[in-house]
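**Student:** for reference, the sequence and a predicted model appear below.
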Amino acid sequence: MKKTPLYEKHVSLGAKMMEFGGWMMPLQYTGILQEHEAVRQRAGLFDVSHMGEVMIKGRGATEFIQKLITNDISGMREFQVLYSPMCYPDGGTVDDLLVYKFDAQHYLLVVNAANIEEDVEWIESHKPHDVEVEDLSEQYAQLALQGPKSQKVLQRIVDVPLDKIKFFRFVDGVNIAGVSALISRTGYTGEDGFEIYIPADGACKVWDTIVDAGAEFHVMPAGLGARDTLRLEAALPLYGHELSPDISPLEAGLDRFVKLDKPDFIGREALIEQKGSGISRKLVGLEMVDRGIPRQGYEVQVEGRSIGYVTSGSFSPTLKKNIALALIDVRYAAQGSQVDVIVRNKALKAEVVKIPFYAKQYKK
């Protein structure tokens, strides 16, 4: 079981630890509801050092990444971040990732923790001779400071004007307590916030510095439990749930990140065909009408017939409702449609609703 550089810190804080993607990670510290609320109202600090970082360098770097991903990086500026799925030839999803552009010959890909080895192998297998691929995952630690007070907290300990960093932009070489950091205005909670990349050996120092700076605002350490309820409310996909080798980005409702008109990329033909013939299933939001919490894998039915399954589900601390994302037959995907979710062998009523469930509070 892998451990992040902050493992001992989590244990000393009394975190309840759990296995996630081969890593021992904090599920919660004080409690999922309290940590969720802290992020929505003030700020929460997450250890996301389990995420993977892959450096792509060389003359052919831009063209190579264009071939790997479904989104279009041709219009990216330096120090911009781009979200994109990465697909197999059949349109299924290898992973979803972030692309950080330093310049036309230098990029950083941030990939999901459970997929690091497979992603690196996939990327390496398509690498041209004029591109260098390096897995830097073990060298990086990553923290996420998320919530409406995150800028105020972080501004106390950095000398760059954070207000100048727009959403999905980043700055590099920022000094935090003597540690050099890359800071991006990105996150996975639906709130404004920052993701901070630092050398692994500086993780504890930066963590403590942020906690001290945030004491006045009651910034809380937050675990994977709150991370999951926050991202679910914002309807942000989680690989292995809303995306997988069996689920295409089009089925997951990520059409805006699939640029079928750009030059050839892996999976393009399959996705063009899927778009042309129309997808047969679609990711939708569900709100429970009957009492019961929908969980991943629960069957969704109409009149006793299976029409799909729940990909993620939980009680929503912000909305005080039971909600889910589900991949269902497109014929039943219209808002207002009534369906049943099978919870412990009982058919409980749910309604298809608009997503995201929670209005995202991103800085423009």
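**Tutor:** In hand now; what should we look at? Residues are numbered from 1 along each chain as shown.

**Student:** going forward, measure contacts and count neighbours with C-alpha atoms only.
**Tutor:** OK.

**Student:** pretty sure Leu286 contacts Lys349?
**Tutor:** No: taking C-alpha atoms under 8 Å as the definition, Leu286 is not a contact partner of Lys349, at 9.8 Å.

**Student:** ok, these two, which is more surrounded?
**Tutor:** Neighbours were counted for Leu286 and for Lys349 using other C-alpha atoms under 10 Å; Leu286 has more, 30 against 20.

**Student:** how close does the more buried one get to Val120?
**Tutor:** Using C-alpha to C-alpha, to the nearest Å, Leu286 is found at 35 Å from Val120.

**Student:** can you pull out the helices in this structure?
**Tutor:** Along the chain, the stretches classed as helices by DSSP state H are 7-12, 32-41, 61-68, 116-125, 150-155, 203-213, 224-233, 268-277.

**Student:** which other helices and strands does the fifth one contact?
**Tutor:** Put plainly, it is helix 150-155. If you count contacts as 3 or more C-alpha pairs under 8 Å, 6 or more residues apart in numbering; DSSP states H and E, helix 150-155 packs onto strand 193-199, helix 203-213.

**Student:** please name the nearest non-neighbouring residue to Pro221.
**Tutor:** Spatial nearest neighbour of Pro221, chain neighbours left out: Leu45 (4.7 Å); criterion: C-alpha to C-alpha, 6 or more residues apart in numbering.

**Student:** included below, for side-by-side comparison, is a second structure:
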Amino acid sequence: MGHSILDVFWRFLVLGCYSFGGPTAHIGYFHKEFVERRKWLSERDYADTVALCQMLPGPASSQVGMSIGFERAGLPGAVAAFLGFTFPSALIMILLALGYSEISGIPAAMGILQGIKLFAVAVVADALIKMGQSLCPDRPRITLAVLSAGAMLLLPHVLTQIGVILVAAACGFVIYQNQSAGENTAQVKGSKRQAFVAMGLFLAGLLALPFMVELSDSTSLSLFDSFYRAGALVFGGGHVVLPMLQAEVVHPGGVTPDAFLVGYSAAQAVPGPMFALAPFLGGVYGGTYSISHALAALFGIFAPSFLLLTAAWPFWNRLKAMPKLRAAINGINAAVVGLLLAAFYNPVITLAIKDAQDVALALLAYLLLAVWKLPIAWMVPLFAGMGFLLI
């Protein structure tokens, strides 16, 4: 077990150092590393994991990482995956918080970032094609995926995402309930006691933290409460959480609008989870530039996801083995492919592709990644350099 935990931590630490491109790209990186290369999960189990994380509030890509760690090495593996994947971006954002006033737009840095965005287009495209081939093998599931993508593109709202998943689950239940027995391959981990404790802690955090803040003058506790609430109540991850964070820290006057925008821009430029914006905002809160405030914000925003996943894992692994629920999951998996397809267009393509040169570089990235199988660790610096030279 100890070796597995260290292995989980190391693999996610390496990913956390170069996983640029946002949550959709992260799902692509995870797919290539843990499904294709290391075969820690099957294609179906990975899709099930993505489906679960799409249905819970919080940062979806980080939740997928925690779930992979959990499947590999239990609860300690989930902690190891979170710490490894989050550490590089959190460290960078904390350091930026300590000297954020010196940050300014540098043309060379913008070119490097553009090159990395184009590589992320290839990563997401590769994952989408492989997941689509595996999870949408027939006309009904292809139809569900396309309709899900269309709905999300026309009505880009968290309620649309939830509605798409529910409708796809109902369709899958009707279409596949006689075809789904015996398809679950994941081992059952976790315990009901563990799940109930985690759910109790999650609810206690929502209900008790505001009263604790009232009785205390601790800024760290207040920040933990604010970011805990944001992480617990926001579906859709990264960009969706921004309005709530702005309401929690900017409108009360703790963070200036300029600092908020600097942090938001920096969070898009670094690898790892978009929620790494949290330690930056905590670090600059009130002009104190405090590491303790940064850590309070960091663990506050991720704690709800960890507790909810801990509560869900034992029941999810048991329930998804049931034929009727398995049938519904077939529909959900098709919808997840559609949701990722919508995210591939917006924001991945809309933010990365600006002209014909960008299209050409993205196609080159796909050729090197999917056909010539170059390691991702080589391709990130390659396309960063190309962005620096050409864009």
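**Tutor:** Now that the structure is in, tell me what you want to look at. What you see is a predicted model, and the numbers here were worked out from it, not measured in a lab.

**Student:** TM-score for the pair, please.
**Tutor:** Counting by TM-score structural alignment, normalised by the length of the first structure, the TM-score of this superposition works out to 0.25. Behind it: 155 aligned residues with a C-alpha RMSD of 7.2 Å.

**Student:** need the helices and strands packed on helix 150-155 of the first structure in CSV (columns: mean neighbour count).
**Tutor:** As requested, those are exported to CSV (neighbours: other C-alpha atoms under 10 Å):
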stretch, mean neighbour count
strand 193-199, 24
helix 203-213, 18
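
**Student:** possible to save these as CSV with distance to Ala226 of the first structure?
**Tutor:** Listed next are those as CSV, based on distance: least, C-alpha to C-alpha, whole Å:
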stretch, distance to Ala226 of the first structure
strand 193-199, 15
helix 203-213, 18
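
**Student:** and of these, who's closest to Leu109 of the first structure?
**Tutor:** Leu109 of the first structure sits nearest to strand 193-199 of all those, at 12.4 Å, using C-alpha to C-alpha.

**Student:** the residue of the second structure most remote from its centre and Ile162 of the second structure, how far apart?
**Tutor:** Residue distances from the centre of the second structure (C-alpha atoms, centre = their mean) peak at Leu215, which lies 34.3 Å from the mean C-alpha position. Note on Leu215 of the second structure: its distance to Ile162 of the second structure, by C-alpha to C-alpha, is 37 Å.

**Student:** which among the helices and strands packed on helix 150-155 of the first structure is found nearest to Met25 of the first structure?
**Tutor:** Closest approach to Met25 of the first structure among these (C-alpha to C-alpha): helix 203-213, 14.9 Å.

**Student:** which one is the most centrally placed residue in the second structure nearest to, not counting chain neighbours?
**Tutor:** Nearest to the mean C-alpha position of the second structure, by C-alpha atoms, centre = their mean, lies Ser61 at 1.8 Å. Counting by C-alpha to C-alpha, 6+ apart, Ser61 of the second structure lies nearest to Pro23, which is 5.1 Å off, once chain neighbours are set aside.

**Student:** surely the one you found and Gln63 touch.
**Tutor:** No: using C-alpha under 8 Å, Pro23 of the second structure is not in contact with Gln63; the gap is 10.3 Å.

**Student:** I'd guessed Arg141 of the second structure sits against Ile332; true?
**Tutor:** No: applying C-alpha under 8 Å, one finds Arg141 of the second structure not in contact with Ile332, separated by 9.3 Å.

**Student:** in terms of neighbours, single out the busier of the two.
**Tutor:** Of the pair Arg141 of the second structure and Ile332, Ile332 is the one with more neighbours under other C-alpha under 10 Å, namely 33 against 25.

**Student:** ok, now which ones touch that one?
**Tutor:** Contacts for Ile332 of the second structure were tallied using C-alpha atoms under 8 Å, 6 or more residues apart in numbering; they are 51, 165-166, 168-169, 172.
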